[in-house]
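Visitor: Below is the sequence, then the predicted model.
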Amino acid sequence: MSGNLPLVLSVTSGKGGVGKTNLSVNLAYSLAQRGKRVVLLDADLGLANVDVLLGLTPERNLFHLFSEGVALSDILYSTPYGFDILPASSGIGDMLTLSTGQKLDLLESMDTLEDNVDFLIVDTGAGINDNVLYFNIAVQERIVVLTAEPTSLTDAYSLIKVMKLNHGVEHFKVVVNMAASEKAAREMFIRLYSACDHFLSGVSLDYAGFLPQDPAVRKAIVAQRPVCQQNPAAPVCQAIGNLADKIQNWEISSNLDGNIKFFWKKLLFQQ
């Protein structure tokens, strides 16, 4: 990542149950372990579970930020794992009904966060509803998570198709989760790549890596801890660490402001 600008990226999927939030949590942990300042935004509005995966109970969430004028510093929740979270609100409708003045005030409140964050990871909901699309439009990079299930492939393609045709988004990173092998993961990526190449002119997919099937994940979920903290030697944690190393070298596109205020501006002022 070039300069001191923070990178804003989403972890998203066309289908639920593919391990998207688990990847978000452990990616945040792994980047924090590499000395990066990370904020994880739980943007799965209505089915928020970042706090549940971490066994945490924040008192405030995005609802309080948007509707009650609570300071951003009072929403940010420092986890024991080296990164902060912005817990989810009750719905993005609260965000879109703010007055222009409230939205501008909110943008000004981003300045402190801007200077103290290297990565803002946005854990979106699954599917192609408005909430998912809003957040994916606003970020700089998008990691699409899929598994070997045919429905996961179909739904990932649907998400990419809507983002391309309705919003002009063309660039996506792809992570294949719960893969039996790297060969199987690459085969799944090729199937998605071929479909996009054939039917969606201009779409660019990059293979960002795969996460193997690993029983350590289930044990960590039950324990409500990041698997990479509970069992750092687990194969899945080695894979997430490799992904974290790659992400640190991603370049911020020159046509983007490259900051967190830009993310919120796009989110709040979309037509």
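Guide: Cool, the structure landed. Numbering: from 1, shown residues only.
Visitor: only C-alpha atoms for contact and neighbour calcs from this point on.
Guide: Noted.
Visitor: Test my guess that Ser67 contacts Leu96.
Guide: No: Ser67 lies out of contact with Leu96 (CA atoms under 8 Å); the separation is 10.8 Å.
Visitor: neighbour-wise, which of the two wins?
Guide: Legend: neighbour count by other CA atoms under 10 Å for Ser67 and Leu96, higher for Leu96 (16 against 13).
Visitor: so that one touches Leu268, yeah?
Guide: Yes: Leu96 is in contact with Leu268 according to CA under 8 Å; the separation is 6.5 Å.
Visitor: Could you pull out the strands in the stretch 1-150 of the chain for me?
Guide: With DSSP state E, counting those that start in this stretch as the criterion, the stretch 1-150 of the chain has strands at 7-13, 38-43, 77-78, 84-86, 119-126, 141-146.
Visitor: possible to save the ones you listed as TSV with distance to Cys196 and mean neighbour count?
Guide: Converted to TSV, the strands of the stretch 1-150 of the chain look like this (distance: least, CA to CA, whole Å; neighbours: other CA atoms under 10 Å):
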stretch	distance to Cys196	mean neighbour count
strand 7-13	16	27
strand 38-43	26	25
strand 77-78	39	18
strand 84-86	33	24
strand 119-126	19	26
strand 141-146	13	26
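Visitor: Quick one: these as CSV, columns for distance to Trp264 too.
Guide: Shown next, in CSV, are those (distance: least, CA to CA, whole Å):
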stretch, distance to Trp264
strand 7-13, 10
strand 38-43, 12
strand 77-78, 19
strand 84-86, 13
strand 119-126, 11
strand 141-146, 15
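Visitor: nearest to Phe262, of those?
Guide: Among these, the nearest to Phe262 by CA to CA is strand 7-13 (9.5 Å).
Visitor: Give the buried residues for stretch 70-89.
Guide: For stretch 70-89, a neighbour-count test (16 or more other CA atoms under 10 Å) marks 72, 75-77, 81-89 as buried.
Visitor: what's the closest of these to Val50?
Guide: Among these, and counting by CA to CA, the member closest to Val50 is Pro87, at 7.5 Å.
Visitor: if I pick that closest one, what's in contact with it?
Guide: 41-43, 48, 50-51, 58, 60-62, 75-77 (CA atoms under 8 Å, 6 or more residues apart in numbering).
Visitor: what about 6 Å?
Guide: 42, 61 (CA atoms under 6 Å, 6 or more residues apart in numbering).
Visitor: What separation do you get for it and Leu54?
Guide: Relative to Leu54, Pro87 is positioned 12 Å away (CA to CA, to the nearest Å).
Visitor: what comes up buried for stretch 95-111?
Guide: Buried-residue list, stretch 95-111, by 16+ other CA under 10 Å: 95-96, 103, 106-107, 110.
Visitor: So what touches that stretch?
Guide: In contact with stretch 95-111 (CA under 6 Å, 6+ apart) are residues Lys261.
Visitor: Included below, for side-by-side comparison, is a second structure:
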Amino acid sequence: MIGQLSRILELEKLKEAQKSKPINKLVAFTSGKGGTGKSFLSLNIAYSISKSGKRVLLIDFDPNLSNLNIMMNKRAEKNISGFILQKELLEDLVTEYTDNLHIVFGESGKIDFPDISSGIIDNFIIQVNKLSEKYDYVFIDTGSGASEELLYLLSKCSAKIIVATPEPTAVMDAYVIVKLLKSKNATENIGVVINRATNTQEAVSAYGNLSKAVKHFQKVDLSYCGTINFDGAVSKSIIAQEIFLERYSKGETVEAISRCAKEIVKFIQVVNINQSYKTSR
């Protein structure tokens, strides 16, 4: 207990110096509305990258509405509630799913779950920064929507991946996320994945409409990170509570996820290069 307290105090000393600095390795998967497949995508992208030999940490940070443990049929002995309740350090909540894919699971349905304050997020960023030294990539699966707390968290991330579907409501919600991020001066490094499209043409059209609107009205440039077309096998894997890429080894969706993973890796590499350039100036 004393050792844990000393580590907490050590992290607190770093708070003022680090809390406003985005982390190179922290990439948030987010969406303006539920049902876009954000958690499915973040999990399978993380799994795909980990299979390429990179070390990936995936954090479920959807307060009290976690999905990853359910999608993986995992009973999490430890989850992020211990951190949010200020009882445990984040590093003590990591579950090693494979050698290269580690996960911090979320919490669901806890009655006394506290509101997520900016102070909790600042401490989260500091502890993730410490953890990130062990990984090539750190992904966070956020909650859906546009709460003040979520926007604050996104503003601390070096890159944001917005997951949308071709539906006009989903495209509009993605636009709103960008608009609100602009009010936080946090519109650098935003990527977009269009999920559950009928075909590639529909996805490209949806992204084009979003990109043009964001460019015209918000003066923000987006990066296209790929498309995942609708596939009934996705629902089967979710119902079976299996990671899609573990259940299936070939097929169009497997290839599409692999392409998205590679595009996101390229996107992050560009983000890191640009950040290094700005830091060195």
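Guide: Arrived safely. Owing to the predicted nature of the structure, the values given are computational and were not obtained by experimental measurement.
Visitor: ok, now how distant is the residue of structure 1 most remote from its centre from Leu107 of structure 1?
Guide: Distance from the C-alpha centroid of structure 1 peaks at Gly101, with 27.9 Å (CA atoms, centre = their mean). Distance check for Gly101 of structure 1 against Leu107 of structure 1: by CA to CA, it reads 10 Å.
Visitor: and if you look at Ala28 of structure 1?
Guide: Taking CA to CA, one finds Ala28 of structure 1 at 23 Å from Leu107 of structure 1.
Visitor: Using CSV, lay out the buried residues of stretch 70-89 of structure 1 together with distance to Leu120 of structure 1.
Guide: Putting the buried residues of stretch 70-89 of structure 1 into CSV (distance: CA to CA, whole Å) gives the following:
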residue, distance to Leu120 of structure 1
Leu72, 14
Ile75, 15
Leu76, 12
Tyr77, 14
Tyr81, 16
Gly82, 14
Phe83, 10
Asp84, 10
Ile85, 9
Leu86, 10
Pro87, 13
Ala88, 14
Ser89, 17
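Visitor: Relative to Lys246 of structure 1, which of the residues you listed is nearest.
Guide: Phe83 (18.8 Å).
Visitor: Show the contacting residues for the counterpart of the closest one in structure 2.
Guide: With TM-score structural alignment defining the correspondence, Phe83 of structure 1 maps onto Leu101 in structure 2. Contacts for Leu101 of structure 2 (CA under 6 Å, 6+ apart) come out as 50, 56.
Visitor: same thing with Ile23 of structure 2?
Guide: Ile23 of structure 2 neighbours (CA under 6 Å, 6+ apart): Ser158.
Visitor: quick one, what contacts the residue mapped onto Phe217 of structure 2 from structure 1?
Guide: Matched by TM-score structural alignment, Phe217 of structure 2 corresponds to Phe199 in structure 1. Phe199 of structure 1 makes no contacts at all, as judged by CA under 6 Å, 6+ apart.
Visitor: what number of residues lie near Ala261 of structure 2?
Guide: Ala261 of structure 2, neighbours per other CA under 10 Å, totals 22.
Visitor: Could you check which residue of structure 1 pairs with it?
Guide: Per TM-score structural alignment, Ala261 of structure 2 is aligned with Ala244.
Visitor: Excluding chain neighbours, what is closest to that match?
Guide: Leu31 (5.8 Å; CA to CA, 6 or more residues apart in numbering).
Visitor: next one: Leu153 of structure 2
Guide: Nearest non-adjacent residue to Leu153 of structure 2, counting by CA to CA, 6+ apart: Ile121, 6.4 Å away.
Visitor: how near is Ala43 of structure 1 to Ile247 of structure 1?
Guide: 20 Å.
Visitor: swap in Ser109 of structure 1?
Guide: 27 Å.
Visitor: Can you list the buried residues in stretch 60-80 of structure 2?
Guide: For stretch 60-80 of structure 2, using 16+ other CA under 10 Å, the buried residues are 60-64, 66-72, 76, 78-80.
Visitor: how about the residues you listed, which pair is most distant?
Guide: Spanning the widest gap among those are Pro63 and Met72, at 18.1 Å by CA to CA.
Visitor: What degree of burial does Ala220 of structure 1 show, as a neighbour count?
Guide: Count around Ala220 of structure 1 with other CA under 10 Å applied: 19.
Visitor: swap that for Asp115 of structure 2, sorry
Guide: 12.
Visitor: Give me the distance between the alignment partner in structure 1 of it and Ile160 of structure 1.
Guide: The alignment partner of Asp115 of structure 2 in structure 1, by TM-score structural alignment, is Gly93. Separation of Gly93 of structure 1 from Ile160 of structure 1 (CA to CA) stands at 24 Å.
Visitor: what's the answer for Val50 of structure 1, then?
Guide: For Val50 of structure 1, the distance to Ile160 of structure 1 - CA to CA - is 24 Å.
Visitor: next one: Val217 of structure 1
Guide: On the measure of CA to CA, Val217 of structure 1 and Ile160 of structure 1 end up 27 Å apart.
Visitor: can you check Val11 of structure 1 too?
Guide: Val11 of structure 1 is 13 Å from Ile160 of structure 1, where distance means CA to CA.
Visitor: What ranges does the stretch 1-150 of structure 1 have for its helices?
Guide: 20-33, 50-54, 62-67, 72-75, 93-96, 100-114, 130-138, 150-167 (DSSP state H, counting those that start in this stretch).
Visitor: what's the mean distance for the third one versus structure 2?
Guide: Looking back up the chat, that one is helix 62-67 of structure 1. Mean deviation of helix 62-67 of structure 1 relative to structure 2 after superposition (mean CA distance after the TM-score superposition for structure 1): 2.6 Å.
Visitor: got a list of contacts for that helix?
Guide: Here helix 62-67 of structure 1 has contacts from 70, 88-89, using CA under 6 Å, 6+ apart.
Visitor: from the residues you listed, which is closest to Met188 of structure 1?
Guide: For Met188 of structure 1, the nearest member of the contacts of helix 62-67 of structure 1 is Ala88. The distance, counting by CA to CA, is 31.5 Å.
Visitor: Show me what the residue nearest to Ala244 of structure 1 aligns to in structure 2.
Guide: In structure 2, Leu31 of structure 1 lands on Ile49 (TM-score structural alignment).
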